[in-house]
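Visitor: Got a predicted model here, sequence first, then my questions.
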Amino acid sequence: MDFSGAVVLVTGANRGLGREFARELVKRGAKVYAGARNPASVVDEGVIPVRLDVTDDASVAAAAKELGDVSIVINNAGVLVAGEDVDSIKAEFEVNFYGLVRTTDAFAPILKTNGGGVLVNVLSILSFVGRAAWRGYAASKAAGWSLTKSTREALQEQGTHVIAVHAGFIDTDMTTGVDAPKITTESVVSQVLQAIQNGDDEVLADERTRSVKAQLAF
């Protein structure tokens, strides 16, 4: 794919991995809408800030109405609350799972109109395994993986390429307090853009994630 002809929406694009997606796609000549709850927090040159709260139906609908030329959607917005209580887990599901549902349902018709396009869901190594301290986050990412597979089947007929992205710790604000090996945002973005070009359905961004996935029984 020639990204110079692409029109891309990146959710959660004001920092971390989303910001790197936006910056790299601009370098490659794409038109990039950078979705964020606060558009003023999007400060990079070349991107187009868009008010987008994936937890709010009206916000997602308004963005879809405004961005009718989108050909690639990168569902990057995510949250780690890491609480043990039900409210914390609900907050993680609201972004990490229901946020995917909202953006998919709103933008799938637009992708169809624009020739099929690409839908990328940024998930996690915790799509495959649980973690006691992050049980809500892990469950939300596992649900997101299931949703991604269902979405791939549902959108196949309209020609939309659906990609699942799984990674361990990525070097972003979210993992600042984590003392463990981390993959760079640049590496993840490079692999995802290559997957789009290759037509791959899945990105396993680091060796730990590849090892865990290989141990699954299916």
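Guide: On my side now, so go ahead. Worth saying up front: this structure is predicted, and the values here are computed from it rather than measured.

Visitor: From now on I want contacts and neighbour counts done on CA atoms only, so please keep to that.
Guide: OK.

Visitor: Identify each buried residue in the biggest helix by length in the chain, please.
Guide: Ranked by residue count and defined by DSSP state H, the top helix of the chain is helix 135-155. Using 16 or more other C-alpha atoms under 10 Å as the burial criterion, the residues of helix 135-155 that qualify are 135-145, 147-148, 151-152, 155.

Visitor: In contact with Leu9, which residues?
Guide: When the contact criterion is C-alpha atoms under 8 Å, 6 or more residues apart in numbering, the partners of Leu9 are 32-35, 70, 72-74.

Visitor: export the residues you listed to JSON lines and tack on distance to Val7 and secondary structure?
Guide: Below are these laid out as JSON lines (distance: C-alpha to C-alpha, whole Å; DSSP: H, G, I helix; E, B strand; the rest coil):
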{"residue": "Val32", "distance to Val7": "6", "secondary structure": "strand"}
{"residue": "Tyr33", "distance to Val7": "8", "secondary structure": "strand"}
{"residue": "Ala34", "distance to Val7": "11", "secondary structure": "strand"}
{"residue": "Gly35", "distance to Val7": "13", "secondary structure": "strand"}
{"residue": "Val70", "distance to Val7": "5", "secondary structure": "coil"}
{"residue": "Ile72", "distance to Val7": "6", "secondary structure": "strand"}
{"residue": "Val73", "distance to Val7": "9", "secondary structure": "strand"}
{"residue": "Ile74", "distance to Val7": "11", "secondary structure": "strand"}
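
Visitor: Go through the residues you listed and single out the one with the most neighbours.
Guide: Neighbour counts for these were taken using other C-alpha atoms under 10 Å; the highest belongs to Gly35, which has 32 neighbours.

Visitor: what about the strands in the protein?
Guide: Listed in chain order, the strands found in the chain under DSSP state E are 7-10, 31-36, 47-51, 72-75, 118-122, 161-166, 202-204.

Visitor: How about residues contacting the fifth one?
Guide: Residues outside strand 118-122 that contact it (C-alpha under 8 Å, 6+ apart): 71-76, 100, 104, 111, 144, 148, 160-166, 196.

Visitor: now do 6 Å
Guide: Strand 118-122 has contacts (C-alpha atoms under 6 Å, 6 or more residues apart in numbering) with 72-76, 160-165.

Visitor: What distance do you get for Arg208 to Ala164?
Guide: 16 Å (C-alpha to C-alpha, to the nearest Å).

Visitor: out of the two, which sits in the more crowded spot?
Guide: Comparing Arg208 with Ala164 by neighbour count (other C-alpha under 10 Å), the higher total belongs to Ala164, at 25 against 15.

Visitor: Included below, for side-by-side comparison, is a second structure:
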Amino acid sequence: MPDSLKPLSNQARPRLVLASSSRYRRELLERLRIPFDVIVPAIDETPHAGETPEATALRLAEAKARKVAAELQVGTSRSERTLVIGSDQVATFDGHQIGKPGSHENALAQLQAMRGREVLFHSALSLVDSATDAAQTVDVITRVRFRDLPDTALDAYLRAETPYDCAGSAKSEGLGIALLDAIDSDDPTALIGLPLIALTRMLMAVSYPILKAEAA
């Protein structure tokens, strides 16, 4: 095994940090019942010219994790190992990226355009080891087909859920599931924003003790 992906010692449980401002990602990570801190990364999330949606998501996920990892290394020893989780989601429809609507009007326009159609969600994940600078990065794709619903139903959903901070305006973990006709993904948590199956795979690759037996 290369040094960049060396396993942890049996006794070691390094600090785990979620590099995100998203409460949805925080709530997802809490499902694993492992200790972690949250640090919000200050990076420019503007897509680069000519960049594919997949490339944008992958770049930003790793950039968020590396930004926080670099900040944590200032004034500390590299032997103080920290694993930093970065994630980014880009929704695409008809070849164009779909952002967070920010308002009721924008959200309604998004849902009107997507009804009866398929939308791709790129949920990129990166795990950066501050001790080695190694990064494990992956893009988990979710295909979502929206129901062909009337404006009255879309408006009622938006007023009930107010998902104006969600790309695509559909919160599948809430009432937004009623908007969807089908979801195709290898990881049901990816659509919410943090692919936990991929994350646990990455943590297990460095022998992070997710399922650690409690001392008697």
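Guide: Sure thing, it's come through. Just so it is clear, the structure is predicted and the values come from calculations on it, not from any experiment.

Visitor: TM-score of the superposed pair?
Guide: Their TM-score after superposition, calculated using TM-score structural alignment, normalised by the length of structure 2, is reported as 0.39; 133 aligned residues with a C-alpha RMSD of 5.3 Å.

Visitor: ok, back up a step: for Gln191 of structure 1, find the nearest of the strands of structure 1.
Guide: Using C-alpha to C-alpha as the measure, strand 202-204 is the one of these that comes nearest Gln191 of structure 1, at 7.0 Å.

Visitor: So which of the strands of structure 1 is nearest Lys65 of structure 1?
Guide: Ranking these by proximity to Lys65 of structure 1 (C-alpha to C-alpha) places strand 47-51 first, at 11.9 Å.

Visitor: which strands and helices sit next to that closest one?
Guide: Here strand 47-51 of structure 1 is seen to pack against strand 31-36 when contacts are counted using 3 or more C-alpha pairs under 6 Å, 6 or more residues apart in numbering; DSSP states H and E.

Visitor: give me that answer again for 8 Å
Guide: Under the contact definition 3 or more C-alpha pairs under 8 Å, 6 or more residues apart in numbering; DSSP states H and E, strand 47-51 of structure 1 sits against helix 16-27, strand 31-36, helix 57-66.

Visitor: by how many degrees do it and helix 16-27 diverge?
Guide: Angle, strand 47-51 of structure 1 to helix 16-27, by axes from the mean of the first three to the mean of the last three C-alpha atoms, to 10 degrees: 140 degrees.

Visitor: quick check: angle from strand 47-51 of structure 1 to helix 57-66?
Guide: With the same axes, to 10 degrees as the criterion, the two stretches strand 47-51 of structure 1 and helix 57-66 enclose an angle of 140 degrees.

Visitor: tell me the most buried of the helices and strands packed on strand 47-51 of structure 1?
Guide: For those, average neighbour numbers computed from mean count of other C-alpha atoms under 10 Å are highest in strand 31-36, which has a mean of 26.

Visitor: State the distance from Val10 of structure 1 to Thr151 of structure 1.
Guide: As defined by C-alpha to C-alpha, Val10 of structure 1 lies at a distance of 18 Å from Thr151 of structure 1.

Visitor: just to revisit the earlier point, just put the contacts of strand 118-122 of structure 1 in CSV and tack on distance to Pro49 of structure 1.
Guide: Compiled in CSV, the contacts of strand 118-122 of structure 1 are given as follows (distance: C-alpha to C-alpha, whole Å):
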residue, distance to Pro49 of structure 1
Ile72, 16
Val73, 15
Ile74, 15
Asn75, 16
Asn76, 15
Thr160, 25
His161, 25
Val162, 24
Ile163, 24
Ala164, 25
Val165, 24
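
Visitor: Between all of those, which two are at the greatest distance?
Guide: With C-alpha to C-alpha as the measure, no two of the contacts of strand 118-122 of structure 1 lie farther apart than Asn76 and Thr160, at 17.6 Å.

Visitor: Distance to Lys90 of structure 1 added to the strands of structure 1, as a markdown table?
Guide: Putting the strands of structure 1 into a markdown table (distance: least, C-alpha to C-alpha, whole Å) gives the following:
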| stretch | distance to Lys90 of structure 1 |
| --- | --- |
| strand 7-10 | 23 |
| strand 31-36 | 20 |
| strand 47-51 | 23 |
| strand 72-75 | 19 |
| strand 118-122 | 19 |
| strand 161-166 | 22 |
| strand 202-204 | 27 |
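
Visitor: Tell me which of those lies nearest to Ser59 of structure 1.
Guide: In this view, the strands of structure 1 are compared for proximity to Ser59 of structure 1 by C-alpha to C-alpha, and strand 47-51 is the closest at 7.4 Å.

Visitor: Give me the angle between that closest one and strand 31-36.
Guide: Counting by the same axes, to 10 degrees, strand 47-51 of structure 1 lies at 40 degrees to strand 31-36.

Visitor: Give me the secondary structure label for the nearest residue to Ala135 of structure 2 once chain neighbours are set aside.
Guide: Ranked by C-alpha to C-alpha, 6 or more residues apart in numbering and with sequence neighbours excluded, the top spatial neighbour of Ala135 of structure 2 is Val128, at 4.4 Å. Following DSSP: H, G, I helix; E, B strand; the rest coil, Val128 of structure 2 is assigned to strand.

Visitor: Val128 of structure 2 reaches Ala70, doesn't it?
Guide: No: here Val128 of structure 2 lies out of contact with Ala70, judged by C-alpha atoms under 8 Å, at a distance of 10.0 Å.
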